[in-house]
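1. model this:
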Amino acid sequence: MTSVSLPAQAQQALSEFQQYKSWEQRSRLLLRWAEHLEPFPSEAQCETNRVLGCETKVWLTAHQCKGVWHFQASSEARLLRGLLALLLVRINGISATELAQLDVQDWFQQLGLAHQISSSRNNGLNAVIQRIQKLMQAPV
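-> Okay, here's the model as predicted:
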């Protein structure tokens, strides 16, 4: 488990997912969380912002303000949008140092989703995480 503090929205997500024990219930909740993503500008849906390594199209942007990072993402696939929403509520608003300490797999484990994510979706999430790390290393 990581020592990085849990943002309020992430705590809300964790509370919601811990209420459900079955994958069917959690998958419905995951689809509802897809609606939590911020609207992604259509002009940002370009190859420059595309995450390679995902089966479906995924776009990701990042900016840093006052020492914390804010990421925005979207996907063509609703289930993946739900996973992205859960990832972003966990990582948005934390510093690069905190983000480097964060165990994303543990986050999805806490949500009860780690064992239910298919290998292809897991590969896609790993591609998103790698892209996040790359964006954080780029000059601001």
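2. when you work out contacts or count neighbours from here on, use the C-alpha atoms and nothing else.
-> Noted.
3. tell me, what residue is most central in this protein?
-> Centroid-nearest residue in the chain, with Cα atoms, centre = their mean: residue 87, separated by 2.2 Å.
4. which strand or helix spans it?
-> helix 78-91 (DSSP states H and E).
5. contacts for the following helix or strand past that helix?
-> Under the assignment DSSP H and E, the closest C-terminal helix or strand after helix 78-91 is helix 96-101. Residues from elsewhere that reach helix 96-101 (Cα atoms under 8 Å, 6 or more residues apart in numbering): 2, 3, 4, 67, 68, 69, 91, 136.
6. again, only this time at 10 Å
-> When contacts are defined by Cα atoms under 10 Å, 6 or more residues apart in numbering, helix 96-101 is touched by residues 2-5, 64, 67-69, 90-95, 102, 132-133, 136-137.
7. identify the residues contacting the helix ranked longest in the chain?
-> Ranked by number of residues, the top helix in the chain under DSSP state H is helix 119-137. Contact with helix 119-137 is made by 49-64, 69, 71, 73, 79-80, 83-84, 87, 96, 99-100, 104-105, 114-118, as judged by Cα under 10 Å, 6+ apart.
8. which parts of that helix count as buried, going by neighbours?
-> For helix 119-137, the buried set under the neighbour-count rule, 16 or more other Cα atoms under 10 Å, comprises 121, 122, 124, 125, 126, 127, 128, 131, 132, 135, 136.
9. off-centre distance for that helix?
-> Remark: helix 119-137 is offset 9 Å from the chain centroid, using Cα atoms, centre = their mean, to the nearest Å.
10. just want the angle from that helix to helix 78-91.
-> Inter-element angle recorded for helix 119-137 and helix 78-91: 40 degrees (by axes from the mean of the first three to the mean of the last three Cα atoms, to 10 degrees).
11. next, the second sequence, to be compared with the first:
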Amino acid sequence: MGFDMATQAFEDIAETFEFLDDWEDRYRHVIELGKAFPPLDDAFKVPATKVEGCASQVWLVPTIEDGKFEFAGASDAMIVQGLIAILHALYAGLEISQVRAVDAPAQLARLGLDEHLSSQRSNGLRAMVARIRDTAERAAG
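-> As a prediction, the model looks like this:
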């Protein structure tokens, strides 16, 4: 059974996107989300945290505390930093079992980003989701 309920943080983003009809406005909003996302310490920008398959540089640092999933991340591209912030809203604070059940493509489709992102960006987004899922699966044993 899929975990259909999104976090409140993601619902808030989805709601905002519903108000923004224009792709330019949505794009700007993604960048704003990225700017508001906490920066990643340079010490974490190492090969082990780098996500391959992204056109830009992307680092994800997942952590699991008390069975809850959390992650920090960064990118050198502003739009990708925004996508990281959106993924954070989608996943942060979930139980590990829930992380694996999130239908990320379906949730992200609600934002209407997929038809506007370049194929490289879409591949990068998929790579980030895969990294998150892999981490949760390893944590779940």
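12. and the TM-score between these chains?
-> With the length set by TM-score structural alignment, normalised by the length of the first structure, the two chains reach a TM-score of 0.91; 139 aligned residues with a Cα RMSD of 1.6 Å.
13. buried members of the contacts of helix 119-137 of the first structure into PyMOL, please.
-> Selecting only the buried entries of the contacts of helix 119-137 of the first structure in PyMOL, with 16+ other Cα under 10 Å as the criterion:
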select buried, resi 50+51+52+53+54+57+58+59+60+61+62+69+71+73+79+80+83+84+87+96+99+104
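14. in helices only, show me the contacts of helix 119-137 of the first structure.
-> Filtering those for helices - DSSP H - leaves 79, 80, 83, 84, 87, 96, 99, 100, 104, 105.
15. identify the farthest-apart pair in those.
-> 79 and 96 (27.1 Å; Cα to Cα).
16. re the thing from before, export the ones in helices among the contacts of helix 119-137 of the first structure as a markdown table, with columns for distance to residue 35 of the first structure.
-> Rendered in a markdown table, the data for these read as follows (distance: Cα to Cα, whole Å):
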| residue | distance to residue 35 of the first structure |
| --- | --- |
| 79 | 10 |
| 80 | 11 |
| 83 | 11 |
| 84 | 11 |
| 87 | 13 |
| 96 | 26 |
| 99 | 24 |
| 100 | 27 |
| 104 | 21 |
| 105 | 22 |
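17. between those residues, which is nearest residue 28 of the first structure?
-> residue 79 (9.3 Å).
18. if I pick the residue nearest to that closest one when sequence neighbours are not counted, what's in contact with it?
-> Nearest non-adjacent residue to residue 79 of the first structure, counting by Cα to Cα, 6 or more residues apart in numbering: residue 31, 5.7 Å away. Counting by Cα under 10 Å, 6+ apart, residue 31 of the first structure makes contact with 78, 79, 80, 81, 82, 83, 85.
19. what's the closest of the residues you listed to residue 10 of the first structure?
-> The closest of the contacts of residue 31 of the first structure, once distances to residue 10 of the first structure are taken by Cα to Cα, is residue 85, at 9.8 Å.
20. residues touching that closest one, list them.
-> 10, 13, 30-38, 72-74, 79.
21. in PyMOL, how would I select the buried members of those residues?
-> In PyMOL, this line selects whichever of the contacts of residue 85 of the first structure come out buried by 16+ other Cα under 10 Å:
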select buried, resi 10+13+30+31+33+34+37+72+73+74+79
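22. for residue 54 of the second structure, which non-adjacent residue is closest in space?
-> Closest residue in space to residue 54 of the second structure, ignoring its immediate chain neighbours: residue 124 at 4.0 Å, by Cα to Cα, 6+ apart.
23. what about that neighbour, distance to residue 83 of the second structure?
-> Residue 124 of the second structure sits 10 Å away from residue 83 of the second structure, going by Cα to Cα, to the nearest Å.
24. ok, now residue 131 of the second structure?
-> For residue 131 of the second structure, the distance to residue 83 of the second structure - Cα to Cα - is 14 Å.
25. for residue 17 of the second structure, same thing?
-> 13 Å.
26. overlap in contacts of those two?
-> Contacts common to residue 17 of the second structure and residue 83, judged by Cα under 10 Å, 6+ apart, are 30, 113.
27. what sits against the closest residue in space to residue 69 of the first structure that isn't next to it in sequence?
-> With sequence-adjacent residues excluded and distances taken as Cα to Cα, 6+ apart, residue 69 of the first structure is closest to residue 93, at 5.4 Å. Listed by Cα under 10 Å, 6+ apart, the contact partners of residue 93 of the first structure are 7, 64, 65, 66, 67, 68, 69, 70, 71, 99.
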